[in-house]
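Student: Dropping a prediction and its sequence here:
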Amino acid sequence: MMIQPVVHIENLNLKYQHKLVLADLNWTINRGENWLLSGKSGSGKTSLVKLIAGLISGSGDITIEFDSTHKLPAKALYVASWYQFKDLEGESNFYYQQRYNSQQAHRTHTVYAELLNYGKENQLRFDELENILSALGFSELKDVQLIQLSSGEHKKLQLVKAVWLKPQLLILDQPYTGLDVLSRKNLSALLNEISAEGVQLIMITDPSELPTCINRFAEIKNGSLTISKSVESISVLPKKIVKTIPNFLSKAPISSTEILISMTDVNISYGEKKVLQHINWEVKTGEKWLLQGHNGSGKSTLLSLVNGDHPQAYANNIHLFGNKRGSGESIWEIKAHIGLISPELHWYFDATATVFQSIASGFFDSSGLFKTIGAEKQAQVEELIDYFELNEYKNELLKVLPLGKQRLVLLARTIIKNPELLILDEPCQGLDQQQTEHFNHLIDELCTNGMTLIYVGHFETQLPACLTHKLLLNNGEVIENIKAYHTQKELA
C-alpha cells in the first residue's frame, strides 16, 4: 500500500522580533499517523501548528492533502491552549470581574445557543452531541452564559466542538490543561474514538498523559524537527540550577490578623443555579491550602469571594483580614493583602504592557503599570526578572512572549509585594515540566517565611511540597476539609 502524505512541510522558516524560531524545518505526516509534538517552552511548538492550520504565515512550503472522498470535513482545526470568546456585539474586551456580574451576563450567548449555531454552521448531527457533553461533564451547563464559565469549562467547550466536528486534521494545544482527572480520562477515550473514524491528531501536551492512538513522536530543537522512536525517547530537560531567592522575599509578610479568612454558611447562586452551598472555611496565618474539585465545582467563585471580586460577598457572613465584608473596606484594600494569579486574570491582562511593567503592576494590583515607581521597587522588579531568567524579554510586550514565558511574568507579578496571602489558581498552566518544578520550588522557599497560601491544582505530581491543608469541593459543597494534608496521590 502506497504511503499517502497528508501534511508535507519543506524548508519552513519563521522569525519573531528578528529572532529565528523555526529554521529550514521539514516534516511529513502520513495518513494514519497521530503525532505528539514536544519541545521546551518557547521552542516554537504553537507557532508550528498555527502555521499548519493557516493561522499565521512563514516562509517555506506547507502542503495539506485532504481526502475528498472521506465523510469527515476536509479541515485542519486548531484548538488553542485557551480561548477568548466574543459577546453578542462581537466584542471580546471583557473585564475580569464581569464574570461575576449577573447584569452583564446577557451580553453573551448561552452554551446551548453557542452549540446550536455551531452545529447548524457545520451541518453536524445533534444526536452525537449529548454523548460528548456527558463525557466531558458539560451536560448541566447548557443554559449557562459563556461569560460565567470557568477557564476549565471554556477549554471543555472548545474540545466539545472539536470532537463533535471531527475534522480530518485536529490540532490540540495543551488539551488537558485545566481539566479535572475524570475529564482528562474521558477526553483520551473520545480522541481514540474519533481517531478510529479517520481524524488525524497533532497534540502538544505532556508526554506522561496521551491517548493510546498517538503513534508518532517529534520534538523541536533549535528550530528544527527531530523524530523520536517512542515517547520514552523524548528529551528530558535537565533540572534548572535554583538561584537564591531575592532578599526582599525572604522576609515574613506583614500579618494583619491570625485568621485571614472566615466564612460561615456562605451561599452563592445565579438565579436558580446554586454555585456554592453552606461553605464554612477558616484560613489562619501561615497555613498552606490545596483547593481542589472538578471543573465547575465552585473553586473560582470561592476564590472570587476572597479576593474581593464577587458582589454577592456582601450578602454573606465573610471576614477577610480581620474585617467583615461590607463594613466599609474597599476592594483595593482587600487586594493589598493578596498576590493572585489565575487563568482569568491572564485572559484579561493588559496586552500592551512590557514585561517590566507587567511585573511592576503587582505593587498596585493593576492590569498594566500606570504609576512611576521608585528606585527600591525598580530594583525588586529587576531581581525577579533575573530570578525568572527573563532578562532578554524585559522590554518586550507581554503578548509577544511564548505562553510559558507570559505565565512566568505574571507569576513574578503576584509575589512582587511579598503578599500576606498568595492565591495561585492553576499557576502552572502553559509551563513545561521544568518550569513547573522551578516555580513550585520557589513557592516552597517563599512559604518558609510565614506566607499563607491557597493553591489550586489538578495534577498531584505538580504541586509544591509545602501544602498543609486541603479543601475539596463537589457541586458547590465542601466534601473534604483536611487539616493535615500531605501530597500523595492524585485526587479530583
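Tutor: Yes, it's here.
Student: CA only for contacts and neighbour counts going forward, please
Tutor: Fine.
Student: if I look at the residue most central in space within the chain, how far off is Thr436?
Tutor: Taking C-alpha atoms, centre = their mean, the centroid of the chain lies closest to Gln429, which sits 4.0 Å from it. Separation of Gln429 from Thr436 (C-alpha to C-alpha, to the nearest Å): 9 Å.
Student: hmm, back to that, Provide a list of residues in contact with the residue nearest to the centre of the chain.
Tutor: By C-alpha atoms under 8 Å, 6 or more residues apart in numbering, the residues touching Gln429 are Thr177, Gly178, Pro343, Gly404, Arg407.
Student: Check which helices and strands the helix or strand hosting Gln406 is in contact with.
Tutor: With elements delineated by DSSP states H and E, Gln406 resides in helix 403-415, which encompasses its position. Here helix 403-415 touches strand 338-341, helix 355-360, going by 3 or more C-alpha pairs under 8 Å, 6 or more residues apart in numbering; DSSP states H and E.
Student: ok, residues contacting the first one?
Tutor: Which is strand 338-341. In contact with strand 338-341 (C-alpha under 8 Å, 6+ apart) are residues 307, 362, 410-411, 413-415, 417-427.
Student: returning to that earlier point: the helices and strands packed on helix 403-415 into JSON lines, with extra columns for distance to Leu453 and mean neighbour count?
Tutor: Rendered in JSON lines, the data for those read as follows (distance: least, C-alpha to C-alpha, whole Å; neighbours: other C-alpha atoms under 10 Å):
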{"stretch": "strand 338-341", "distance to Leu453": "10", "mean neighbour count": "24"}
{"stretch": "helix 355-360", "distance to Leu453": "20", "mean neighbour count": "27"}
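Student: As JSON lines, the ones you listed with distance to Gln488 would be great.
Tutor: As requested, those are arranged in JSON lines below (distance: least, C-alpha to C-alpha, whole Å):
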{"stretch": "strand 338-341", "distance to Gln488": "25"}
{"stretch": "helix 355-360", "distance to Gln488": "33"}
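Student: and Gln97, which of these is closest to it?
Tutor: strand 338-341 (13.6 Å; C-alpha to C-alpha).
Student: this is the comparison structure:
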Amino acid sequence: MSQPVVHIANLNLKYQSKPVLQDLNWTINRYENWLLCGTSGSGKTSLAKAIAGVAHSYGNIKIEFNAQSNLPATVYYVANWFQFKDLEGQSNFYYQQRYNKQSTETTATVKAELESFGKKHALQFNELDSILAALGFSELKHSTLIQLSSGEHKKLQLVKAIWLKPQVLILDLPYNGLDTLSRQNLNALLEEISEAGTQLILISNDDELPSCINRFAVIKEGQLVEISADERTGNEFDTLDQPVPAFLAETMVTSSSAEIIKMIDVNISYGEKRVLKNINWEVKAGEKWVLQGHNGSGKSTLLSLICGDHPQAYANNFHLFGNKRGSGESIWEIKKRIGLISPELHWYFDPSATVFQSIVSGFYDSSGLFCDPGYSKKVQTDELISYFGLDEFKNTLMNELPLGKQRLALLARTIVKNPELLILDEPCQGLDQQQTKHFNRLVDGLCKNGTTLIYVGHFESQLPDCIEKRILLENGAVKSVENILESVEIAESVENVENFEY
C-alpha cells in the first residue's frame, strides 16, 4: 500500500500576476525520488519553493513525515543561488569585492558557517569531514564566504543538506558549477542519504543522476505531467532555428594586436595560499579556447586578471591586447574590448534594472543604464531581445524573471557590443538544453567574424563547435595545453585507416 509523503491538491501560484501553476496535483509516495525537468521558466522552482514553504501559493500542500524516522522531520530546500551576509548583516556586495582584503575580514569563514549550522540543527560534527572530503571541500574551511567561487558556494550548500539528511530534500539545479568528479561524488552521497530515508526531489536537466531517482516529471501549462526516463531527452529540446542578428553576423571584429593575452610566470597568492602558480599562457587574436579544471583549480582567478578586476595583475608579467598591465591603461579601456558573463557577475548584477536596461548597459560595462543610449544601440538591443525570445519581458525587472530568463538577458548583454574578446564563464548555467544549444550556435556564428573566445565549461557536449584549443588547470597550475582540432583530425585519420578495406 502506497504511503503519501507529499500530497498536493489544486495548487495555484502566480509570479508577478502571471499564472505559473494552475490547479496542479502531485502525490509523492514513500520511497519515491523524483526528477523535475523541462524548460526554463515553466515553474519548477516555484513549485519547489511552495513545497518547502518559502513561496506563497493557493491550494493544499500536506506533508506526512515519518514519526518512526530518526531523520529531521523537515523539507529542506537548496536554491540554485545562495545569498549570504557579512558579519554586519549586509548582503549588497559588488562584483570586484571578493578581491578586496577588507571585505574578506568582514565576512564569515566556511568553518564558522558550518559550526553555526551544525549547532542550530544539533548535528554530529564527526560526520562532517567525510562529506567535505567527498566534495573536495576540506581545504576551504578557512576561506571566507566572499572568496568562494559559484561552484564552491554550491558545494557548501550541498554539504549542509547532506549533513542534515532531512526527510525531504529538494535540490534546485544541484550540478550547476560542479566539475565531473564532484558530480559523481554528489550522486554517491545522495544515494547514501536516500538509503538512510531521505526522499529527493531534484530540479535538473542533466543526464548524470543518482541511481535512486525513480520518478520523472515536467511542468506543462501549469500542470505536472509524469514522464518516463527516456522522454526527458526527447524532441522538446530541439535547437531553435533562428538566424544570428544581422549587426553581429555582418560585422568583422578586428584586433589592434596579434596577441590578446600573454602571461609569463604569473602568480597569485592570498597570504600563504597560492591560487595561481607560474602560469604561462598566450592567446592570439581570433583563437577559440576552452578553459577547464576542477572546482577551485584557479579558473575564476585567472579570468579576473584578464578582465581587470584583480589588483595583483599589476604585480605580474602580464600583457593584454599587446600592452603590459599597469602601463597606463584604465580598467574601463580594458573592459570596453571584453564581453564577459560569469556566475559571479550574475550574482552581483543590479536586479532592479529592466531586461532592456540590462542588455543595453553592456555597451557601457555598467550594472544598469544611466544614460540615453541613442537610436542605433536601442535597435541592436531590440534585435537581441527578439533573438533570445525575451520580447514579452523587455520592460520587466530582472529580479521578476525566472533564473533562466535572467541568464539569457545577461548573455545578450555580454555580446551586444560585439566585443573583441568574449569571456564566457559557464554561460549556460540555469538554461535548459534547447536554450544552451541556441546560445552555443550564436557563439559559433559570432566566432566566424574574428572574435577571440575563452569559454569555461566542464562538459564537451555543452561546448560550441568552434573551440580549437584547451588549457587545463589543476591546483592553480597549468596541467596541459592542447590543440583540440589537431586531436580530432588525428582521431579521424586513425579511424579512417582502421575502417579502410584492403
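Tutor: Yep, that arrived. Computed from a predicted model, the values in this text were never measured in an experiment.
Student: Need the TM-score from the superposition.
Tutor: Once superposed, chain against chain, the TM-score is 0.97 (TM-score structural alignment, normalised by the length of the first structure); 486 aligned residues with a C-alpha RMSD of 1.2 Å.
Student: one step back: give me the distance from the helix holding Gln406 of the first structure to the chain's centre.
Tutor: Centroid displacement of helix 403-415 of the first structure relative to its chain, using C-alpha atoms, centre = their mean, to the nearest Å, is 12 Å.
Student: Superpose on the second structure and give me the mean offset of that helix.
Tutor: Aligned to the second structure and superposed, helix 403-415 of the first structure gives a mean residue distance of 0.5 Å (mean C-alpha distance after the TM-score superposition for the first structure).
Student: What residues in the second structure pair up with that helix?
Tutor: Aligned by TM-score structural alignment, helix 403-415 of the first structure falls on residues 403-415 of the second structure.
Student: what about the closest residue to Lys75 of the first structure other than its chain neighbours, which SS state?
Tutor: Closest residue to Lys75 of the first structure apart from its sequence neighbours, by C-alpha to C-alpha, 6 or more residues apart in numbering: Pro167 at 5.3 Å. Under DSSP: H, G, I helix; E, B strand; the rest coil, the three-state class of Pro167 of the first structure is coil.
Student: What lines up with Pro167 of the first structure in the second structure?
Tutor: Residue correspondence to the second structure (TM-score structural alignment): Pro167 of the first structure is matched to Pro166.
Student: residues near the closest residue to Ser92 of the first structure other than its chain neighbours, how many?
Tutor: Spatial nearest neighbour of Ser92 of the first structure, chain neighbours left out: Lys86 (4.4 Å); criterion: C-alpha to C-alpha, 6+ apart. Using other C-alpha atoms under 10 Å, Lys86 of the first structure has 15 other residues around it.
Student: go on, Thr354 of the second structure?
Tutor: Thr354 of the second structure, neighbours per other C-alpha under 10 Å, totals 21.
Student: how close does it get to His56 of the second structure?
Tutor: 24 Å.
Student: returning to that earlier point: nearest to Asn317 of the first structure, out of the helices and strands packed on helix 403-415 of the first structure?
Tutor: strand 338-341 (19.9 Å).
Student: post-alignment, that closest one versus the second structure, mean distance?
Tutor: Superposed on the second structure, strand 338-341 of the first structure shows a mean distance to its aligned partners of 0.1 Å (mean C-alpha distance after the TM-score superposition for the first structure).
Student: From the chain's centroid, how far away is that strand?
Tutor: 15 Å.
Student: Equivalent analysis for stretch 60-71 of the second structure, please.
Tutor: That offset, for stretch 60-71 of the second structure, works out to 33 Å (C-alpha atoms, centre = their mean).
Student: now the end-to-end length of that stretch.
Tutor: End-to-end distance for stretch 60-71 of the second structure: 24 Å, by C-alpha to C-alpha.
Student: Equivalent analysis for stretch 252-267 of the first structure, please.
Tutor: 34 Å.
Student: ok, now stretch 186-206 of the first structure?
Tutor: From its first residue to its last, stretch 186-206 of the first structure covers 17 Å (C-alpha to C-alpha).
Student: Quick check: buried residues in that stretch?
Tutor: Within stretch 186-206 of the first structure, the residues that qualify as buried are 186-192, 194-195, 198-206, counting by 16 or more other C-alpha atoms under 10 Å.
Student: Show residues contacting it.
Tutor: For stretch 186-206 of the first structure, contacts defined as C-alpha under 8 Å, 6+ apart pick out 31-38, 45-46, 72, 132, 135-136, 163, 166-176, 210-214, 432-433.
Student: PyMOL command to pick out the buried ones of the residues you listed?
Tutor: To isolate the buried members of these in PyMOL, using 16+ other C-alpha under 10 Å:
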select buried, resi 31+32+33+34+35+36+37+38+45+46+72+132+135+136+163+166+167+168+169+170+171+172+173+174+175+176+210+211+213+214+432+433
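Student: Just the contacts of stretch 186-206 of the first structure: which are in strands?
Tutor: Assignment to strands by DSSP state E places the following of those there: Trp35, Leu36, Leu37, Ser38, Leu169, Leu170, Ile171, Leu172, Asp173.
Student: Closest one to Ser81 of the first structure out of those, please.
Tutor: Ser81 of the first structure lies nearest to Asp173 out of these, by C-alpha to C-alpha, at 4.9 Å.
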